[in-house]
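Visitor: Provide a 3D model corresponding to the input given below.
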Amino acid sequence: MKYTFYLKKTLSFFLFIPFLFFSCKKECKLSPAECHVYENSGSDCTKTKEKNAPVVASLKEIIHPISGSDPTLNMEELSAIGDYIGSAYFVGLGEATHGTREFFQMKDRLFRYLVQNHGFKVMGFEATWGGALYVNQYVLQGIGTAKKTVRKMKFWTWETEEVIALVEWMRAYNLAHPDEEPLQFYGFDMQSVDEEYFWIKDYLSDLDLDLFNSIDTLLKPYVSVADYQTYPSLSETRKNKFKADLVKAKKLFENKESNLVALSSQQEYDLIHQAFVIFIQNEDILDPKFGKGRDFYMARNSEWIRNYVQPRTKVALWAHNGHVTKGDFWAEGAELYEAHAGNYKVIGFSFSKGSFQAYQPKGVGLTTNNVVEEMDCQTVNALMADVGEDNYYIIFDELESTSAAYKYFHKKNPFFMLGSVFYPDSQNTFISLVNLPEHYDILIYFKESHFAKPY
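Guide: Below is the predicted model of the structure:
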């Protein structure tokens, strides 16, 4: 059984598209929207720069320059981050796009630093819980390949060379440190139940086929409708029936706990029990009138990961800025901050120009042909470019309360970031007013973004 191999070691410890850069000013003769260039808002940028000059000057005194995002670079550059994180056991690692090479590489670099210097053992991903278990099999036991298992997570955002490099490093680390508690990889999302169904099936088919057959009649019909298009359109009667069936299936499983543990182990049982929990969470987020919300459950699943691996395990959480933030009450990060306070630290990301992978509407689809050439001069992103360093990070608690930078950041300012969809002709859509220190403890800045490389 595949879960047996997956748990064996744990139990002993507990579409590449070449990118064409268009510049409307120098090369591209099309409209700004067709060139995928960010259009300046028309603000008086000279006055803006003059106004922000004291902010830039005070920022220069406290920034921490870094030489780049390559995970193999000198770790000493990150020591101030390590000092700030201290003994925190959750660290949120954000990203200002879902497709930037520098963000992905830097999160890999941060995780390696946290593993080697602060005892972190788990990487949690904004990815399907069941799909990520295959990645963990590879990290722990070398089952499959990094590329094949990452595809099981079903998010195009992670099917990149940068994520593969992280996964392969985790596997290599475990091989090189056989006497340590191994590194592990988990997903905390619940937007799909396909793989969860197969984990349940594999476990029960070998241990209690009659129980599986009873549970299968309750789970399998739901799997066929469990998506954002189909499920919300169902009648309330059908949805209520599915809700009841999922709860009943979980209860049937729980009633056989002692027998199943005797035939396998408590840890194997607990793993599969979480698959039933994911089913119930999935139904809840697909029925938004009554559901608690995806981020609420991502926070709960992150806590489950920590408790499942080992109660004192330290976990890094890889997700978008908008999920790891502690400043939006609905976000995963806010949930974790409320529950764990100083034991949750969050690192956000920013950039000023460059390319990234994202979906475009109007039939374009997924493409690396997305460019922000110049940020609106009113944005934080533009101000950070004026500091004069290509790459650096800010620890907001290091800002002097009397400094211009402190006064600037501790109010809402225009900040550019996007998720998986990009509208080249409506780029102001991705600017929002944000009090950054309320959202992030640390902000990592790269002057130029390059698209993450699909494999």
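Visitor: going forward, measure contacts and count neighbours with C-alpha atoms only.
Guide: Will do.
Visitor: and the gap between the nearest residue to Thr128 once chain neighbours are set aside and Tyr297?
Guide: Of all residues not flanking Thr128 in the chain, Asp189 sits nearest, at 4.7 Å (CA to CA, 6 or more residues apart in numbering). According to CA to CA, to the nearest Å, Asp189 and Tyr297 sit 8 Å apart.
Visitor: this one as well, want them side by side:
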Amino acid sequence: MDKVNLIEWIKNNFIHLSTNSREDSFEDLKDLPDIIGNARVIALGENSHFIKEFCELRHRIIRFLIEKCDFKIHAMEFGFSEGMEVNQWIQDHGSEERRIEDLLNHFPYPFQIRETLKWIRNYNKTSKSSVNFVGIDIPRNGGSLLPTLEILNEFFLSADPEASIFISDIYRIAKNIDGYSTAQSAFFLNQISEEDKHLLTAQINRLVYRLEALAPQHISRYGESKFKTILHLLKSIGYLDYNSHAMNRLISGKGLSGDMGVRDKFMADSVLWHLKENNSKIILVAHNAHIQKLPIQYGDFLSCLPMGQRLANELGDDYIAFGLTSIEGHTAALYPDENYNFGFRIENTKLTKPIEESIEKILDDNQLQNGILSFRDIPRGSNDPKRIRFDSEYIETSVFDAFDGMIQIPISSVSNEIIN
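Guide: Below you'll find the model as predicted:
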């Protein structure tokens, strides 16, 4: 397929958006149901975290999918255990004692994300069927075992007090590596002994094996759903432990190929877990790098087999991934730095014009700056885009294979919470 015919097809199939705000109008989204069909998981990405316009546009699409397409779960790149607490707040219509701001104060989440969660809570007050919020990630963005460990400790105190010989060691070490991100927990590993590093891993594994060994007893007493929840929570701290070591190796220049995919493995398992437990369609919000369906490569180095690849393999056409990207403006560039609050430095970085062979340039060159493009049935050839924005840089990938569609906006900006 030559470039002229590709551009003509794109122009004829590009869905122009009338607004990127949180307005109530859905007229420009009326073709979206035909694109997503009967898919059970719709992923909405972002080429960088902390971008105000991505959050605002997603808010309107999330509303549309809930109100018009019967989606009942809003999943996010957010701790599995912490998500349970947020969902409790969303379903608790009568109490104003807790604020969503208090539940999200461990990370600089944009204001617009909080507003989406508040909208879901208010929607549930009058809707005949509730929408649930769920987390899919390891605890506290990979930074701390404690949010999950507190839930596990409460369970084992009642269900299996003898397991305290494992819990006590895990607690003691976890308190010394208590942070807010994967990067921060990776730096904290340098401050504990090799003996404690190995002991933490060993005791987590022993606790997993013991829980599984006593499964019939726990299921009889607490039910299968409760047991599966506890097992998934327990596995999350094991994945976090490995993920911290993987990031530590990467920062030190000794990263192993594919190692950063362990977190994506857990996130994919979490999405499938929620899909099975709730039997409802899911709106999934995460970084483009997590939702894409092809491996993340930097040259010859395999960084990650992402969540999206695993979900596509498992669900087939029931999984659809829309990347979100922008033409110009600013983005949040992230750099690991142990001297900053969250273990990384965030720089408000001006975007350069889209580069050759990028999906952004193909759309921008043809004045297609604000809208949705489905890649279904798109003609393929040598002019296919091979790059897409990733924070302040680009990654190389077969864009038409990595995503099912792209949502492009003209200008992006970093949220005020980050700038301030």
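Visitor: re the thing from before, report how many residues lie close to the residue nearest to Thr128 of the first structure.
Guide: Residues lying near Asp189 of the first structure (other CA atoms under 10 Å) number 26.
Visitor: ok, now Ala96 of the first structure?
Guide: With other CA under 10 Å as criterion, Ala96 of the first structure counts 21.
Visitor: distance of it from Ser214 of the first structure?
Guide: Per CA to CA, Ala96 of the first structure is found 45 Å from Ser214 of the first structure.
Visitor: ok, Trp156 of the first structure next?
Guide: Trp156 of the first structure is 35 Å from Ser214 of the first structure, by CA to CA.
Visitor: of these two, who's got more company?
Guide: Shown here are Trp156 of the first structure and Ser214; by other CA under 10 Å, Trp156 has more neighbours (17 against 13).
Visitor: going by residue numbers, what spans are strands in the first structure?
Guide: Using DSSP state E, the strands of the first structure run over 64-65, 90-93, 120-128, 184-189, 314-318, 344-360, 365-372, 391-395, 413-416, 431-434, 442-449.
Visitor: wait, which of these is closest to Gly291 of the first structure?
Guide: Across these, Gly291 of the first structure has its closest neighbour in strand 184-189 (14.8 Å, CA to CA).
Visitor: the equivalent of Asp92 of the second structure over in the first structure - how many residues pack around it?
Guide: By TM-score structural alignment, Asp92 of the second structure lines up with Gln141 in the first structure. By the criterion of other CA under 10 Å, Gln141 of the first structure has 18 neighbours.
Visitor: quick one: Gln141 of the first structure and Tyr3 touch, right?
Guide: No. Applying CA atoms under 8 Å as the test, Gln141 of the first structure and Tyr3 come out as separate, 11.2 Å apart.
Visitor: gap between His104 of the first structure and Trp169 of the first structure?
Guide: To be clear, residue 104 of the first structure is Phe; His isn't right here. From Phe104 of the first structure to Trp169 of the first structure the distance is 14 Å (CA to CA).
Visitor: these two: who's more crowded?
Guide: Neighbour count, other CA under 10 Å: between Phe104 of the first structure and Trp169, Phe104 has more, with 28 against 16.
Visitor: can you name the residues that contact that one?
Guide: Taking CA atoms under 8 Å, 6 or more residues apart in numbering as the contact definition, Phe104 of the first structure lies against Glu95, Glu162, Val163, Ala452.
Visitor: quick check, the first one in contact with Ala319.
Guide: It stands for Glu95 of the first structure. Yes. Between Glu95 of the first structure and Ala319 there is a contact at 6.8 Å, judged by CA under 8 Å.
Visitor: for those two, indicate the residue with more neighbours.
Guide: Glu95 (29 against 23).
Visitor: show the contacting residues for that one.
Guide: Here Glu95 of the first structure is in contact with Phe103, Phe104, Ala319, His320, Asn321, Gly348, Phe349, Ser350 (criterion: CA under 8 Å, 6+ apart).
Visitor: if we can go back for a sec, ok, the contacts of Phe104 of the first structure in the second structure: which stay?
Guide: Shared with the second structure under both residues aligned by TM-score structural alignment, their matches' CA atoms under 8 Å, the contacts from the contacts of Phe104 of the first structure are Glu162, Val163.
Visitor: once you drop chain neighbours, what's closest to the residue mapped onto Val346 of the first structure from the second structure?
Guide: Under the alignment (TM-score structural alignment), Val346 of the first structure pairs with Ala321 in the second structure. Leaving out its chain neighbours, the residue that sits closest to Ala321 of the second structure by CA to CA, 6+ apart is Ala43, at 4.6 Å.
Visitor: can you check Leu11 of the first structure too?
Guide: What sits nearest to Leu11 of the first structure in space, not counting adjacent residues and going by CA to CA, 6+ apart, is Gln267, at 7.6 Å.
Visitor: that neighbour: how many residues sit nearby?
Guide: 16.
Visitor: list the contacts for the residue nearest in space to the middle of the first structure?
Guide: For the first structure, the residue sitting closest to the mean C-alpha position, by CA atoms, centre = their mean, is Ala319 at 1.5 Å. Contact analysis of Ala319 of the first structure by CA under 8 Å, 6+ apart lists Gly92, Leu93, Gly94, Glu95, Phe125, Glu126.
Visitor: alignment lookup: the third one to the second structure.
Guide: Structural alignment places Gly94 of the first structure opposite Gly45 in the second structure (criterion: TM-score structural alignment).
Visitor: about what we covered before: surely the residue nearest to Thr128 of the first structure is in contact with Trp129?
Guide: Yes. Using CA under 8 Å, Asp189 of the first structure is in contact with Trp129, at 5.6 Å.
Visitor: what's the match for the residue nearest to the centre of the first structure in the second structure?
Guide: Aligned partner of Ala319 of the first structure by TM-score structural alignment: Ala286.
Visitor: please apply the same query to Phe185 of the first structure.
Guide: Taking TM-score structural alignment, Phe185 of the first structure has Val134 as its aligned residue in the second structure.
Visitor: please name the residues that touch that match.
Guide: Contacts for Val134 of the second structure (CA under 8 Å, 6+ apart) come out as Ile73, His74, Ala75, Met76, Phe78, Phe80, Gly83, Met84, Val86, Asn87, His274.
Visitor: for the counterpart of Lys11 of the second structure in the first structure, which non-adjacent residue is spatially closest?
Guide: Alignment of Lys11 of the second structure against the first structure is given by TM-score structural alignment, with Lys60 as its counterpart. Of all residues not flanking Lys60 of the first structure in the chain, Val387 sits nearest, at 6.2 Å (CA to CA, 6+ apart).
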